[in-house]
Every structure is written in C-alpha cells, then in structure tokens.
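Colleague: Have a look at this prediction, sequence included:
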Amino acid sequence: MAMPEPPTQGNRFTSIEPDQFNTLLNDYNHAVAQKLVELDEERYTTIPKRLQEQPTGSATLSKEEVATLVDWKLAHGKFRPTLRSLVQQNDENTIAEVTRDAFASYDKSAKDARAAKSALAALTKLRGIGPATASLLLSVFDTGNAPFFSDELFRWCMYEDSKGQGWDRDIKYNVKEYLELYDKVHAFKERFRKAFDRELSVVDIEQVAYTLVKGSVDSQTGGEKADGPSKKRKVDSKNDDDEIEEKKKANSKVAKSAPKATASIETTATASESLRRSARRQK
C-alpha cells in the first residue's frame, strides 16, 4: 500500500483551520468504501443513539453490538481474521456486566484523560479487547469527548517530518499512548473553541484524520478505496492492540501455572531419590 502524502502546513494537526477541516470532514464519505456505509451507520449513529437512550449508570453494549464494532474496526483498519472469534468467546452476560461497569465509571463531564483510564481498564478485561478496541467501545458511549485510538488519528496527532515519526510511526497500542492522544485531541478541541468559536466532537476529528490518510492514498492509486482485505494482502498484526492484550493474558496464565509445574518437578525428583535409596538398602 502506498504511503500517504505528508500533511501540508494547512493540514497539520496543530495548525489546521476551519475551512480545510470542513473540506476534509465533508470528504469523509468519499474516503470510505460504499460497502462499509452500513457499518458506519451502526458505529456513528445506531449504537451511540441506543446507549444515550439508556438510563444513567445502566448503559451496556450487547455481544452483537461489540461484534459489529469489531467488524467496523477491521474493515477500516488492519485485518485480523482471528479477532472476531476471540471476541465471540465472551458470553452475553460478561459483556453486559463489563461494559456497564466501564461506562458507569466514566465521567463524560470530566474531559480529562484520567476519566478514561479506569473505563479502559475495565473494558480490556474482555477477551480480544485491547486498549485501542476498548477506546472504540468508549467512543460510542461518549462520541463528543472519548476519541477512538485509530492509527490515522494517532499518527496525525504525533506527526513529525522525520523517518519513523510520520505516517510510518510505530504504535504500541498501550494505555499510555491513548491517554496522550486523549489530551492532544482535547487540546485541539479547545483551540477550535477559543479561536473559532466552534465546538467539535472527537468523531469529527477522527473522520478528518481518516480522510487525510485514506484520501491521500486513494488519490495516488487512481481513486481505489479501501474495500477490506485483499487476497494478496499480508496480515500485519505484530503490533495490534488486541494481539498484545491476548499475549499478556496468555503470559499471565503461564506465570500462574508455573509454580504448579515446579512443584510437580520437585515431587518427581523426590520420588526418584526415594526409589534409589530403597534399591541401595535391598542390595
């Protein structure tokens, strides 16, 4: 896949102004493949609206909604064929309980990265849900203030004109990076509010970042839109947040089972020594 064009001075995260912001925001629908429109409707309208209609403190996501959001994430970003199956291993009651606790612990009025930290910690208890996917679940609950940890938004926020610091910047997909992103996005919102008397949602900023990256790439490839994974596409998941989360959980299970394994080895060794002593006495 071709590398997106570097942002111009007018497209920089720190200096973009309303006219160019509006142009990119309006072009979002052209940057998304037609086949993804239905998923966009679920992610940006249907699911957030249903959450807003639920009583305060009792909002939850269903298993089907979480699966839909994961499908949306895969369709718009890196393709991981195993992710949906991991998420499906969570049962309906667990998803309801975890999302209820996470949303109840999150203060929409705080507008501070610390408000998101406990919510992310709760959401990542679900199988297959790492910090980036957890931020997506939080974003549909608070579309105004909780940004989705997308590759495009993170790299636009952090963009620098040097190798490995631009669109090719490595992402660790950890909570620390998300909290940094959260604060930068809110600083962006505050700049627009003060300088242009304009209130932005984090969804607006997310979509502008997506257009800036995908639209730039599409213009280099003759207008071909990202239509999901190609048969020839190499699946890149070495830094994916969900894979990292699964490895952590797997390592934790190994660590917990290690003492038992050690005890088993020691028991076997003791038994062997007893047999040798018994054999010597018989001689």
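Modeller: That came through fine. Residues are numbered from 1 along each chain as shown.
Colleague: Please make it C-alpha for all contacts and neighbour counts, starting now.
Modeller: Fine.
Colleague: for the host helix or strand of K49, packing partners?
Modeller: Using DSSP states H and E, K49 maps to helix 47-53. Other helices and strands packing on helix 47-53, by 3 or more Cα pairs under 8 Å, 6 or more residues apart in numbering; DSSP states H and E, are helix 131-141.
Colleague: wait, what's in contact with G130?
Modeller: Going by Cα atoms under 8 Å, 6 or more residues apart in numbering, G130 touches T124, Y173, D241, D242, E243, I244, E245, E246.
Colleague: returning to what we had before: and the next element down the chain from the helix holding K49?
Modeller: helix 63-76.
Colleague: returning to that earlier point: what residues does the helix holding K49 touch?
Modeller: A59, T60, L61, E65, V140, F141, D142, T143.
Colleague: Please identify the buried residues of that helix?
Modeller: I47, P48, L51 (16 or more other Cα atoms under 10 Å).
Colleague: would a markdown table of these with distance to L136 be doable?
Modeller: Shown next, in a markdown table, are those (distance: Cα to Cα, whole Å):
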| residue | distance to L136 |
| --- | --- |
| I47 | 12 |
| P48 | 11 |
| L51 | 14 |
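Colleague: Looking at those, which is nearest A113?
Modeller: P48 (20.5 Å; Cα to Cα).
Colleague: what's the spacing between the most centrally placed residue in the chain and Y173?
Modeller: Central residue of the chain (Cα atoms, centre = their mean): A132, 1.7 Å from the mean position. For A132, the distance to Y173 equals 6 Å [Cα to Cα, to the nearest Å].
Colleague: Quick check: neighbours shared by these two?
Modeller: Contact criterion Cα under 8 Å, 6+ apart; residues shared by A132 and Y173: D241.
Colleague: List the buried residues for the host helix or strand of A115?
Modeller: If you go by DSSP H and E, A115 is part of helix 113-123. For helix 113-123, burial by neighbour count (16+ other Cα under 10 Å) applies to A113, A115, A116, K117, A119, L120, A122, L123.
Colleague: here's the one I want to compare it with:
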Amino acid sequence: MTPLASTITSAEFTQLLTRYANAVIAATRPNAKPEPVATLDSWRRTELPATIASRSPPHMTKAELYRLVDCKLKRGKNRPILRLIEGNAEDFVVSTTTAAFAGDIRTSFATLLALRGVGPATASYLLAAHRFPHVPVFSDEAFRWVVHDADWMAKIRYDANEYWDFYEKVQKIAARLEVDEEDVERVGFVLGREALENGNGKTTSSSAVAAPVADGAPTAAGKKRKSAAETREHEDEFAANKVKAGGNTKRQRSKKTATTTDLQPEVSAASTTRSSSSRVLRSRKTAGNGA
C-alpha cells in the first residue's frame, strides 16, 4: 500500500524523495515560457533563500515575487494571477515583504496577503523562501497526502485555516522522521504527481499511486448523496402515482355512479310499463271468466 503521511517509514520517505527531480520535470508544460518549472523550482529552493537572507533587512523584490509566483503556477494549477502581481509597485513589494519577514510566522503570513494577487497558497511560497527549509509550500499534492491521507479527490478551499492545519501536521511528520518540513512537502508532491501520471484512483502502491479524479467524477460521499436523492425521487414518484391512482379511482367511482344514476330512469320506466301490462291482462282475464 502507498505509505501514508502518518505512518510512512524513514526508508520509504528517503526513497520517495529521490524521485522529486523527475516529478518536477514531469510537471513541465510543453513550451513553458520564459523558464521551465525545473529551473524555477531549483532557484526558489537554493538561490532565492540565500539572496533574501543576505539582505539587511530581509526582503524580496518585485521581480523575485513575479518569478516565484511563476514557479508556483507552473508547479501546480495555472491561474491568471501574474497580471495581478505586476500591479504591485516595486516599493510596496519591498516594504511589505520587509515587514512580513520581521514578524513571527503567522503575522508574516497575514502581512503578505496585502500584496495584490497573493492568497494563502502563494503566501506560503514567500514564507518558504524566507524560512527555508522549515516552511512547506501549500501544494495540492502535499496537502491531500498530509491532511486527507492521499485522497487525491479531496476538495481544497485554499484558505488560511487549511494551510495552518497542513503546516502543523507537516511539523509533526518532520519531527517524527527527523527531516525538514520542506522535504515532507516534496514527498507529497512526488506521490501526487505520480498518481496523476499513472491515472489511478485511490492509492494502491508506491509505484502506482492514486490519481486525482476528473472534476465531476462521483466520490463515495457523492454516490451516497446521489443514492439518497434518487431514493427521494423514487418516493416522490411513488407518492405522485399513488395520488394519481387515487384520483383515477375516484373518477371511476364517480363515472360508475353517474352511469347508474343515468340508467335509473330507464329502469323505472320499464318497470312501470311492465306493471301496466300486467294490470291490463288481469282485467281481461277477469272479464273473460265472468261472461
């Protein structure tokens, strides 16, 4: 079975981590411009943290912010936010990151959200660059592995609460295995990317792990809800037919009653005619006997 984040062994963890470079290369989109994700990812994990630390006070430039967000988008879901990043003034990026990097991790996180185009997931990339390697980035793959036990279909809201839940769980895993938090995220990324490539559903083995199911595909909970809905629909249909049948019965009874009522005058008339004929015959018979 695929190793879960809560029970993965050191040997399994180390082996998966060796596959990270290939997972990043596999994530490269055709004709990636201006830089492929492998180049950007190497930069964000090696050069950028060193550059930030060399400054006094530590901060990021607008060009670095743009490049880091480009890396995030190419590494995960491609969203149209680079134009928003471009809307930040250079001095605002410098002052905001300076203030953010001077505070504790949660204050830093909240401060970075003031930048245009920066949400919780993107803020995690900035924090990770400043506090490398002790802060994991908020990637879909690692989040689903750590928080949802490798349920690659789990929905993500991308809010601050989800990130801090993820962050705290990553810290526990890192402490148990005596590794960096950044490494925990990378192993989750490997598992998620391999799952996508293999096109599997639920996790089955370390060499063929679960893949994200296409949007709209039914989950177990979805099937359960659908089943309940279908049951209600069937019950409603049954009730409707029952009412309809009841209405038909009433109409049939009314029709029968109406038919019987319509026939009553004819029956009465026939009975009257027969009674009159009987009286005439009796009268004639009596007369005949008396002559």
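Modeller: Arrived safely, thanks for sending. Everything quoted here is computed from the prediction, not taken from an experiment.
Colleague: Now the equivalent of the residue nearest to the centre of the first structure over in the second structure. Nearest residue, chain neighbours left out?
Modeller: When the second structure is aligned by TM-score structural alignment, A132 of the first structure is paired with A121. Using Cα to Cα, 6 or more residues apart in numbering and skipping the chain neighbours, the partner closest in space to A121 of the second structure is F138 (5.1 Å).
Colleague: Next one: the equivalent of that neighbour over in the first structure from W72 of the first structure, what distance?
Modeller: Using TM-score structural alignment as the criterion, F138 of the second structure maps onto F149 of the first structure. Going from F149 of the first structure to W72 of the first structure by Cα to Cα gives 13 Å.
Colleague: quick one: which of the contacts of helix 47-53 of the first structure is most hemmed in?
Modeller: V140 (26 neighbours; other Cα atoms under 10 Å).
Colleague: Distance-wise, check the closest residue to that residue other than its chain neighbours relative to A134 of the first structure.
Modeller: Leaving out its chain neighbours, the residue that sits closest to V140 of the first structure by Cα to Cα, 6+ apart is P48, at 4.9 Å. Distance from P48 of the first structure to A134 of the first structure, counting by Cα to Cα: 15 Å.
Colleague: Between helix 131-141 and the helix or strand where A269 of the first structure lies, find me the angle.
Modeller: Using DSSP H and E, A269 of the first structure falls within helix 241-282. Counting by axes from the mean of the first three to the mean of the last three Cα atoms, to 10 degrees, helix 241-282 of the first structure lies at 140 degrees to helix 131-141.
Colleague: State whether E194 of the second structure is indeed within a strand.
Modeller: No - applying DSSP: H, G, I helix; E, B strand; the rest coil, one finds E194 of the second structure to be helix, outside a strand.
Colleague: what do we get in the first structure for it?
Modeller: Taking TM-score structural alignment, the alignment pairs E194 of the second structure with G215 from the first structure.
Colleague: Now do the same contact list for that match.
Modeller: Neighbour list for G215 of the first structure: H30, A31 [criterion: Cα under 8 Å, 6+ apart].
Colleague: any idea how far P48 of the first structure is from Y173 of the first structure?
Modeller: Noted for P48 of the first structure: a distance of 24 Å to Y173 of the first structure, by Cα to Cα.
Colleague: Look at F149 and W72 of the first structure and report which has more neighbours.
Modeller: F149 (25 against 19).
Colleague: Can you state the residues of the first structure onto which stretch 264-276 of the second structure aligns?
Modeller: Going by TM-score structural alignment, stretch 264-276 of the second structure sits over no part of the first structure.
Colleague: Show me what counts as buried in that stretch.
Modeller: Across stretch 264-276 of the second structure, burial judged by 16+ other Cα under 10 Å covers no residue at all.
Colleague: these two touch, right, A67 of the first structure and Q89?
Modeller: No - with contacts counted by Cα atoms under 8 Å, A67 of the first structure stays clear of Q89, the gap being 10.7 Å.
Colleague: okay, the two: which has more neighbours?
Modeller: Higher neighbour count among A67 of the first structure and Q89: A67, with 16 against 12, using other Cα under 10 Å.
Colleague: coming back round to it: the residue nearest to the centre of the first structure and A255 of the first structure: what is the separation?
Modeller: Plainly put, A132 of the first structure is 25 Å away from A255 of the first structure if you go by Cα to Cα.
Colleague: One more: F103 of the first structure?
Modeller: 31 Å.
Colleague: And these two? Which one has more around it.
Modeller: When F103 of the first structure and A255 are compared for neighbours, F103 comes out ahead with 27 against 11, by other Cα under 10 Å.
Colleague: What's the match for that one in the second structure?
Modeller: So, by TM-score structural alignment, F103 of the first structure is matched to F101.
Colleague: and its match, that's in a helix?
Modeller: Yes - the assignment for F101 of the second structure, made by three-state DSSP, places it in a helix.
Colleague: Q171 of the second structure versus that one, what's the distance?
Modeller: For F101 of the second structure, the distance to Q171 of the second structure (Cα to Cα) stands at 20 Å.
Colleague: Could you single out the nearest of the contacts of G130 of the first structure to Q282 of the first structure?
Modeller: The closest of these to Q282 of the first structure turns out to be E246 (Cα to Cα; 53.8 Å).
Colleague: coming back round to it: so how far is the helix holding A115 of the first structure from its chain's centroid?
Modeller: Put simply, helix 113-123 of the first structure sits 13 Å off its chain's centre (Cα atoms, centre = their mean, to the nearest Å).
Colleague: the inter-axis angle of it versus helix 131-141?
Modeller: Angle of helix 113-123 of the first structure versus helix 131-141, following the same axes, to 10 degrees, is 110 degrees.
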